[in-house]
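# sequence plus the predicted model coming up.
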Amino acid sequence: MLVREVMTRPVVTVRPDTPVRAAAVLLTGRGFTALPVVDGDGELVGIVTEADLLRGRVRHDARSMLPEELATIPPSRVGEVMTTQVLTVTPITDVADVVARMRALGIRSVPVVRAGAGLVGIVSRRDVLATFARTDSAIAAEVRHRLAAYAGPGRWGVAVQGGQVTLRDALADPAEEHPASVVAASVRGVLHVQVLPDET
């Protein structure tokens, strides 16, 4: 599965001069975990996360506030709290590689960029997880559609249970098992593909 198949687009972005409060409203109102930050030309210059927006803004109760907190003005603009070293991926990056990097770095969202086009999407752990929440019937319908486009309608029998796909080839051609498996495995939500002999 490739990033372009799961990423969110169009991308909601903010600028470095966006007020922290406005960015917080976007994150909480839309259920995002991060927002790409772009400059006036639309070029990616950073990313701001929930954790970034909390930086320097959560203070002790006024009755026990520390002296240094009283003397410090909280950040007011995204540019003051955003992360500038941003991991990015391309639309054709394999989702498995993105998830591995997210886990290794402890991040939840990654901007998607394409040469010559700049920022084209964002992929989050929620986007990836949503693929595994697809119903078996939706997965089966898409697998059938793709196999019909590949080899003609009616050739492949398709059954799906819990994201596990079973294919049966009406022509029983072993040379077609691997290509058909690849076609089926590229469908969002497919966890495994097996090809069994046709029962007819």
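Everything's here; your move. What you see is a predicted model; the values in this text were computed from it and never measured. Numbering: from 1, shown residues only.

# when you work out contacts or count neighbours from here on, use the C-alpha atoms and nothing else.
Fine.

# any figure for the gap between F32 and V123?
F32 sits 11 Å away from V123, going by Cα to Cα, to the nearest Å.

# neighbour count winner among those two?
V123 (26 against 17; other Cα atoms under 10 Å).

# and the next element down the chain from the one helix or strand that one maps to?
Applying DSSP states H and E as the criterion places V123 in strand 118-124. Moving toward the C-terminus from strand 118-124, the next helix or strand (DSSP H and E) is helix 125-131.

# give the buried residues for that following helix.
Within helix 125-131, the residues that count as buried by 16 or more other Cα atoms under 10 Å are R125, D127, V128, T131.

# what does stretch 104-113 give?
Here stretch 104-113 shows I107, R108, S109, V110, P111, V112, V113 as buried, counting by 16+ other Cα under 10 Å.

# just checking, which of those residues belong to strands?
Cross-referencing those against strands under DSSP state E gives S109, V110, P111, V112, V113.

# wait, the last one sits on V123?
No. With contact defined as Cα atoms under 8 Å, V113 and V123 do not form a contacting pair (10.7 Å).

# which of the three states applies to the closest residue to A184 other than its chain neighbours?
Nearest non-adjacent residue to A184, counting by Cα to Cα, 6 or more residues apart in numbering: V143, 5.4 Å away. Put simply, V143 is helix when judged by DSSP: H, G, I helix; E, B strand; the rest coil.

# number of nearby residues for V143?
28.

# cool, and the one 4 residues further on?
Counted with other Cα under 10 Å, residues neighbouring L147 total 21.

# ok, second structure coming up, stack it against the first:
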Amino acid sequence: MRLGLEPEELAQILADYRQSANLGIEDLARLIAAAEQMAAGHALGTLNCDAIMSRDLVTVRPDARAAQVADLFRKHGFTSIPVVDAQGGLLGVIFQLDLIRRARRDALWAQPGFGAAMTSLRSDKAAIPRAAEVMTIDLPTVAPSTPVASLLPLLADGGVEAIPVLDSGRIVGIVTRTDLLSALARSAARGAGQRL
């Protein structure tokens, strides 16, 4: 559906090119999506992560309370916040969705409703989750010199919302889907300007 084509249209393409015995509709959709990603990668050229990454990072320590993290999300409008150790080493990333899932889980286990669970994130109880309990730890990471085009498969499929950029084990930036879309838009605008 992301391609903007109905399954019947994909089936017709396969029939028109006499490929229906060799490929299925899902196979064709994957091939088209891969070709689109490759074309977008060409549009990005030799652009590296250090050219598009967000550098002014707001980070938290692993013992930060969930309420502090929620306040940072509200204040800055971020969707992800890195969790770092005292030396700036990446421990994980908290996504807004992580906090929502935690509050929902708490609502199902111990609270009378979702609203009460969200409120409990702000209370002074000892059971309040800390950043280390909510963060995602199994994220891919890249170096500042990593070509932006290599991030397309990671960020485009919906599985990853942001990719930390590390230099010698320390986080120096983060590339979000918004950063990637902005880079693609600038690249497309430059390409359109060159054709005029």
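Nice, I can see it. Just so it is clear, the model here is predicted, and its values are computed rather than measured.

# just the strands in structure 1 please.
Using DSSP E, strands in structure 1 cover 34-38, 44-49, 109-114, 118-124, 156-161, 164-169, 192-196.

# counting by contacts, list what the fifth one packs against.
Pointing back at strand 156-161 of structure 1 there. helix 136-151, strand 164-169 (3 or more Cα pairs under 8 Å, 6 or more residues apart in numbering; DSSP states H and E).

# what's the residue closest to the geometric middle of structure 1?
Residue closest to the average C-alpha location in structure 1 (Cα atoms, centre = their mean): V123, at 2.6 Å.

# contact partners for it?
The contact partners of V123 of structure 1, taken as Cα atoms under 8 Å, 6 or more residues apart in numbering, are V3, V6, M7, T8, S109, V110, P111, V112.

# going by distance to V158 of structure 1, which of the residues you listed wins?
Minimum distance to V158 of structure 1 across the contacts of V123 of structure 1 is 22.9 Å, recorded for V6 (Cα to Cα).

# corresponding residue for that closest one in structure 2?
Counting by TM-score structural alignment, V6 of structure 1 lines up with I52 in structure 2.

# now do T83 of structure 1
T83 of structure 1 maps onto T136 in structure 2, by TM-score structural alignment.

# gap between that match and L97 of structure 2?
According to Cα to Cα, T136 of structure 2 and L97 of structure 2 sit 10 Å apart.

# higher neighbour count, the two?
T136 (16 against 12).

# hang on, the more buried one packs against V93?
Yes. In this structure, T136 of structure 2 is within contact of V93 by Cα under 8 Å, at 5.3 Å.

# quick one: the helices in structure 2, in order.
7-16, 25-44, 49-52, 66-76, 96-109, 114-120, 131-134, 152-156, 177-195 (DSSP state H).

# save those as JSON lines, and put in distance to G169 of structure 2 too.
Converted to JSON lines, these look like this (distance: least, Cα to Cα, whole Å):
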{"stretch": "helix 7-16", "distance to G169 of structure 2": "45"}
{"stretch": "helix 25-44", "distance to G169 of structure 2": "26"}
{"stretch": "helix 49-52", "distance to G169 of structure 2": "15"}
{"stretch": "helix 66-76", "distance to G169 of structure 2": "23"}
{"stretch": "helix 96-109", "distance to G169 of structure 2": "24"}
{"stretch": "helix 114-120", "distance to G169 of structure 2": "34"}
{"stretch": "helix 131-134", "distance to G169 of structure 2": "18"}
{"stretch": "helix 152-156", "distance to G169 of structure 2": "20"}
{"stretch": "helix 177-195", "distance to G169 of structure 2": "22"}
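
# among the ones you listed, which is nearest R170 of structure 2?
Of all the helices of structure 2, helix 49-52 sits nearest to R170 of structure 2, with 14.0 Å by Cα to Cα.

# and the contacts of the closest one?
So helix 49-52 of structure 2 is in contact with A143, P144, S145, T146, P147, V148, V165, G173, V175, D179, L180, A183, going by Cα under 8 Å, 6+ apart.

# so how far is stretch 27-36 of structure 1 off the chain centroid?
Chain-centre distance of stretch 27-36 of structure 1: 13 Å, with Cα atoms, centre = their mean, to the nearest Å.

# in structure 2, which residue range corresponds to it?
Under TM-score structural alignment, the match for stretch 27-36 of structure 1 is residues 73-82.
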